[in-house]
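Colleague: 3D model of this:
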Amino acid sequence: MDVLYFAWVRERIGIAREKVETQAATVSDLVAELRGREERYAAAFEDVSALRVALDQELADFDAALDGVREVAFFPPMTGG
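Modeller: Have a look, this model is predicted:
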C-alpha cells in the first residue's frame, strides 16, 4: 500500500510517501511496524494522539481495519480560520 506523510511527520521521517508491504490488520498495527523500523519513524509516531489518519482519503481511527486499503496518510490535526 502507499503510505503518505504530511507536515512535521514528513519532516521527521524524511520522505513524503513510500510503498509498504505489511501484514498489519489495523492502522495501529501498521504504526507499530513503522515505529520498529528505525529511529526516525519512532520519533514521528511517538505520540499518535497528535496525529490523524486517512484511509483512501477518508478520515479514520487508528483501530480501523486495513483490509483492502490502498492508501494510508498520516498528518497532524488541521485548524481552520
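Colleague: use CA for all of it now, contacts and neighbours both
Modeller: Noted.
Colleague: which other residues reach the helix or strand that contains Leu4?
Modeller: Under the criterion of DSSP states H and E, Leu4 resides in strand 2-5. Residues outside strand 2-5 that contact it (CA atoms under 8 Å, 6 or more residues apart in numbering) are 15-20, 70-75.
Colleague: To compare with the earlier structure, here is another sequence to fold:
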Amino acid sequence: MLAFAGARDVLGTSELLLPMDGKCTADELLTRVCQQFPRLEPYRRSIRVAVNGTYARSDDEVRPGDEVALIPPVAGG
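Modeller: Okay, here's the model as predicted:
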C-alpha cells in the first residue's frame, strides 16, 4: 500500500505491506487501515483510495496483489 501527503505523515511511511486473507472492498480496506492506525481515522472521510492506479469507489473490490494507494486531499499552489 502506498501513502501520500498527510496519510504518509500519519503512517510514518510511504509504503506499507498489508497482508490480506482474500478480497475485500476499498471501504473495508480503509476501515482496516484506520483500525490498525487510529491516528488516520480523523482523515478517513477525505481520503481517496486508488487501486492499481485508478480511484476506487467504496464498493470496488480489492484483491491480494493489487497496488493500493491512500490519497488525502492536497492543497497548495
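Colleague: TM-score for this pair?
Modeller: The TM-score (TM-score structural alignment, normalised by the length of the second structure) is 0.78; 76 aligned residues with a CA RMSD of 2.2 Å.
Colleague: Where does the residue nearest the centre of the second structure sit: helix, strand or coil?
Modeller: The geometric centre of the second structure, computed from its C-alpha atoms, lies nearest to Leu70 (CA atoms, centre = their mean), at 3.4 Å. With DSSP: H, G, I helix; E, B strand; the rest coil as the basis, Leu70 of the second structure sits in strand.
Colleague: Can you find the partner of it in the first structure?
Modeller: Under the alignment (TM-score structural alignment), Leu70 of the second structure pairs with Phe74 in the first structure.
Colleague: and what of Asp60 of the second structure?
Modeller: Aligned against the first structure by TM-score structural alignment, Asp60 of the second structure finds its counterpart in Ala64.
Colleague: ok, now which ones touch its match?
Modeller: Contact analysis of Ala64 of the first structure by CA under 8 Å, 6+ apart lists 26-27.
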